[in-house]
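J.: Here is a sequence with its predicted model. Questions after.
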Amino acid sequence: MNEPIHKMVGRKLLNIRKTRGLSLDQVADLTGVSKAMLGQIERGDSNPTISVLWKIVSGLQISFTSLIEDTEPKITVVRAAGLSPFEEEDGQYRAFPLFPFHPQKSFEIYTVEMDQGCSHASEPHNEGVEEYILMVEGKLDITISQESYTLKAGDAIHFTADRPHTYTNTSNAKAVYKTLIYYPPS
């Protein structure tokens, strides 16, 4: 959305006021900003000064950025047909990035396909990194520090990934799973 900032401030202020069930008079009392000025801001007719914005956020006890950041829900659709995999084990292990790592999210999600008999060893990740595996089809043995776990379609496992772990497709067909890798804030 490419909305002018004063229009966004007005829209968000109106939304906050309506959500809280406040009248313009009540907001004026809370903030020390006149009812007329608040009405102009809400309609997008006025570009408020920073000092006026500070009065508003202080009086309503909200963050300054809550009036200027675009918080509209973002929708991302990922089409499987458009994904290119990372391949290992001579192409028998394919990881398709559904949602690559983003610093503000602290995780990434992949769909992984492993051909029959494929085994993939993963080096330990950094301390605090966690993996969540959700089996979609086939059968998978996961060995984590010498201990093995067998997953079938519909099963899931979570583990700290700062130790060696190996994935082995033990089924007679392709194994498919989703993996979410969580990275703790540094």
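T.: Arrived safely, thanks for sending. Numbers count the residues shown, from 1 in each chain.

J.: CA only for contacts and neighbour counts going forward, please
T.: Will do.

J.: Show me where this structure has its strands.
T.: 86-88, 93-99, 107-114, 119-122, 130-137, 139-144, 147-152, 156-160, 165-169, 175-182 (DSSP state E).

J.: So which of these is nearest residue 64?
T.: strand 107-114 (27.5 Å; CA to CA).

J.: and the comparison structure, right after this:
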Amino acid sequence: MTAAPPETRGPGDPAAWEPIVGAIGPKVRDLRQQIGLSLQQLAQRSGVSAAAIHKVERSDMVPTITTLLKLAAALERPIGHFVEGVDTVPVAAHVPAGARPAVRSEAEGVELRGISGPPERFRAAGSVATIAAGAGGRPRPRPGEELLLVLEGALDVEVAGERYTLRDGDALHYPTDRPHSWSNSGADPSRAIWLSVPEA
């Protein structure tokens, strides 16, 4: 049996409401992160377990109307916010080459160009970094992870006393809650992709 074309699908056709159901979890997650709540904090506010909220946010579980009402109240949004306007925001964020934004760097000698979508929608943040010869940094430890891929040149990275020299094509994935630092000790600039994922 062939599926009904979109223009003939009625409210009883699952294809008509699947996008609405699929958008609930991401909307809950985005609102929680915008407000700055952890899963545990939202659980305390709403009376819904953190495990259940996590499943809802990942679209592993469809919330009951009672659960959705509790979450909507805790997030201070009408329930209609979660089941309307599905088509107004694309699922993915396209960042054209000419529109990649400059990102402020806390380290001198580093130029960053963003490759990630808007922070209010996504946890991960990525940049293409150009690191001048002699530049380096020692970021403050914070919960989360970073993934580093060197495209050109070399970078020296130290994580919790472990030392690595990354060259073209080398990657390093490390937790950012441990002491870490990086430097370009070469004579030429280095280029790398840096992806940062904060703790949920």
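T.: Structure's in. What do you need? Computed from a prediction, not measured in an experiment: that's the story for all the values here.

J.: Serialize the strands of structure 1 to a markdown table and add fields for mean neighbour count.
T.: Output for these, formatted as a markdown table (neighbours: other CA atoms under 10 Å):
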| stretch | mean neighbour count |
| --- | --- |
| strand 86-88 | 14 |
| strand 93-99 | 20 |
| strand 107-114 | 21 |
| strand 119-122 | 16 |
| strand 130-137 | 19 |
| strand 139-144 | 21 |
| strand 147-152 | 15 |
| strand 156-160 | 15 |
| strand 165-169 | 21 |
| strand 175-182 | 22 |
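
J.: could I get those strands as TSV with distance to residue 18 of structure 1?
T.: Shown next, in TSV, are those (distance: least, CA to CA, whole Å):
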stretch	distance to residue 18 of structure 1
strand 86-88	49
strand 93-99	35
strand 107-114	35
strand 119-122	52
strand 130-137	40
strand 139-144	52
strand 147-152	50
strand 156-160	42
strand 165-169	52
strand 175-182	37
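
J.: out of the ones you listed, which comes closest to residue 67 of structure 1?
T.: strand 107-114 (27.5 Å).

J.: The closest one vs structure 2 - mean distance after superposition?
T.: In the superposition with structure 2, the average deviation recorded for strand 107-114 of structure 1 is 1.0 Å (mean CA distance after the TM-score superposition for structure 1).

J.: who are the neighbours in contact with the equivalent of residue 141 of structure 1 over in structure 2?
T.: In structure 2, the residue equivalent to residue 141 of structure 1 is residue 156, according to TM-score structural alignment. Neighbouring residues of residue 156 of structure 2 by CA atoms under 8 Å, 6 or more residues apart in numbering: 163, 164, 165, 166, 182, 183, 184, 185.

J.: Quick one: map the fifth one onto structure 1.
T.: Residue 182 of structure 2 maps onto residue 167 in structure 1, with residues paired by TM-score structural alignment.

J.: Can you verify my assumption that its match contacts residue 117?
T.: No - with contacts counted by CA atoms under 8 Å, residue 167 of structure 1 stays clear of residue 117, the gap being 10.3 Å.

J.: before we move on, the earlier item: closest to residue 151 of structure 2 among the contacts of residue 156 of structure 2?
T.: Distance to residue 151 of structure 2, by CA to CA, is smallest for residue 166 among these, at 9.7 Å.

J.: rewinding a little: do you know how far the match of residue 182 of structure 2 is from residue 68 of structure 1?
T.: In this view, residue 167 of structure 1 and residue 68 of structure 1 are 46 Å apart by CA to CA, to the nearest Å.

J.: And residue 59 of structure 1, by the same measure?
T.: Residue 59 of structure 1 is 17 Å from residue 68 of structure 1, by CA to CA.

J.: What of residue 40 of structure 1?
T.: From residue 40 of structure 1 to residue 68 of structure 1 the distance is 17 Å (CA to CA).

J.: What is the longest helix of structure 1 by residue count?
T.: helix 5-20 (DSSP state H).

J.: oh sorry, the question was meant for structure 2
T.: helix 14-35.

J.: May I see the buried residues of that helix?
T.: For helix 14-35 of structure 2, burial by neighbour count (16 or more other CA atoms under 10 Å) applies to 20-33.

J.: Kindly report the same for stretch 117-126 of structure 2.
T.: Judged by neighbour count using 16+ other CA under 10 Å, the buried positions of stretch 117-126 of structure 2 are 117, 121, 122, 123, 124, 125, 126.
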